[in-house]
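[1] starting from these lines, generate the structure:
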Amino acid sequence: MFALVVRFDLIDTEKAADFDDLVEETVAAIREREPGTLVYATHTVENEPLARVFYEVYRDRDAFEEHERQPHTRRFLDSRGEFVESFRVEFLAPAAVKGIPG
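    As a prediction, this is how the structure comes out:
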C-alpha cells in the first residue's frame, strides 16, 4: 500500500469553483481507468472554504507512478497552478488500518 495526503489552499471562491470542476473531471477518469488507485477521496474543510484535502491510497508505488503518468492526472497537475495559492503533500507510512487492504 502507498498513500498520501495533499492539502490545497485556493486563491478565491471563483477559483475554488473552477478547481472543484477540474477535480470532478479528474476523479471520474481515475474511477474509470485506474484499478491500482484504491481510494481517491477529495474533501472540503469545515470552516475553511478555500481549502481542499485529498486522501489517496494506491495498491503500491507502481500504481501511484502509473496514476501520475495518466493524461487526466497530467492535465490536473498542469492546470492546478491557476487555482491554487499553495499546496502541501505528505507521503504516509502504513500503520493500523481498517477497510483498506494492507
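
[2] hey, let's count contacts and neighbours off CA atoms from now on
    Fine.

[3] name the SS class of the most centrally placed residue in the chain, please.
    Centrality entry for the chain: nearest residue to the mean C-alpha point is residue 54, 4.3 Å, by Cα atoms, centre = their mean. Following DSSP: H, G, I helix; E, B strand; the rest coil, residue 54 is assigned to strand.

[4] quick one: neighbours of the nearest residue to it once chain neighbours are set aside, just the number.
    Among residues not flanking residue 54 along the chain, residue 42 sits closest, at 4.4 Å (Cα to Cα, 6 or more residues apart in numbering). Number of residues near residue 42 (other Cα atoms under 10 Å) recorded here: 18.

[5] what helix or strand is residue 42 on?
    Assessed by DSSP states H and E, residue 42 sits inside strand 37-45.

[6] how far away from the center of its chain is that strand?
    6 Å (Cα atoms, centre = their mean, to the nearest Å).

[7] what's the angle from the longest helix along the chain to strand 37-45?
    The longest helix of the chain (DSSP state H) is helix 13-33. Counting by axes from the mean of the first three to the mean of the last three Cα atoms, to 10 degrees, helix 13-33 lies at 160 degrees to strand 37-45.

[8] now the second one, please; I'll put the structures next to each other:
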Amino acid sequence: MTKSQTTRRGAILGAAGVAAASIGFVRPAMAAVQDQKKLVTLIATLQIADGKADAAKKYFRLLTEAVEKNEPGTLAYVAHTYRDDPGKVIFFEVYNGQDALKKHKPGAYDLGMSAEGLFDGKVKVEFLERITGYIRGEEESLKKQKKDAQADN
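    Model prediction:
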C-alpha cells in the first residue's frame, strides 16, 4: 500500500469509524442518483486552532446550514472529529457532479474567510473513487424511478 493509499484509507476509516461527533447532512436524493459514477466524493481535513473548538463547531453548523439551503447538488456534507484528536476535523462531502462542486467552491471560500483564526494550517482535500458499497435506499429508489418511467411511457 502506498503512502497516499494509507493516508486515504486512514482518513476514510477516521471519518466513518472513529468519529466522536458529527455535524452536517446527507440528502435522501443521494440514493436516487442514477449515475453513481458522476458523483464527486471527497474528504477535507483540517485542524482546529487551540482554544477555538466551540467557535469552530458554531462555524461548522452555520456552514452546513448554508450549504444545505443553497446547494441542492451537495448530496452529503458531514463534519466529524476524531475521538482521540477532537481538534482534527474531517468533512465527508458528496456532490452530484462537477457542476455541483464548482457551485460549492465560491461559497465555501466566502465562509472560510469569516473563519479566519479558527484553524491551523491549510485544508487538505483528497478526492475519492467509489470501489464498492451501497447507499441505503439506492436500489429501491432506482427500481421506483424505472417503474415510474415505464408508467409514463
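
[9] quick one: TM-score?
    The TM-score (TM-score structural alignment, normalised by the length of structure 1) is 0.84; 98 aligned residues with a Cα RMSD of 1.7 Å.

[10] tell me what the longest helix of structure 1 is packed against?
    Helix 13-33 of structure 1 is packed against strand 48-58, helix 71-79, with contacts defined by 3 or more Cα pairs under 8 Å, 6 or more residues apart in numbering; DSSP states H and E.

[11] equivalent range in structure 2 for the helix or strand that the first one is followed by?
    Read it as strand 48-58 of structure 1. Following strand 48-58 of structure 1 in sequence order, the next helix or strand is helix 61-69 (DSSP H and E). Aligned by TM-score structural alignment, helix 61-69 of structure 1 falls on residues 98-106 of structure 2.

[12] how much does that stretch stray from structure 1?
    If you overlay the two and look at stretch 98-106 of structure 2, the average distance to its match in structure 1 is 0.9 Å (mean Cα distance after the TM-score superposition for structure 1).

[13] distance of the aligned partner of residue 60 of structure 2 in structure 1 from residue 100 of structure 1?
    Aligned counterpart of residue 60 of structure 2 in structure 1: residue 23 (TM-score structural alignment). Distance of residue 23 of structure 1 to residue 100 of structure 1, given as Cα to Cα, to the nearest Å: 23 Å.

[14] you'd agree residue 94 of structure 1 is up against residue 1?
    Yes - between residue 94 of structure 1 and residue 1 there is a contact under Cα atoms under 8 Å: 7.4 Å.

[15] any idea how many residues pack against the closest residue to residue 19 of structure 2 other than its chain neighbours?
    Leaving out its chain neighbours, the residue that sits closest to residue 19 of structure 2 by Cα to Cα, 6+ apart is residue 82, at 4.9 Å. Neighbour count for residue 82 of structure 2, taken as other Cα under 10 Å: 18.

[16] show me what residue 82 of structure 2 lines up with in structure 1.
    So residue 82 of structure 2 corresponds to residue 45, using TM-score structural alignment.
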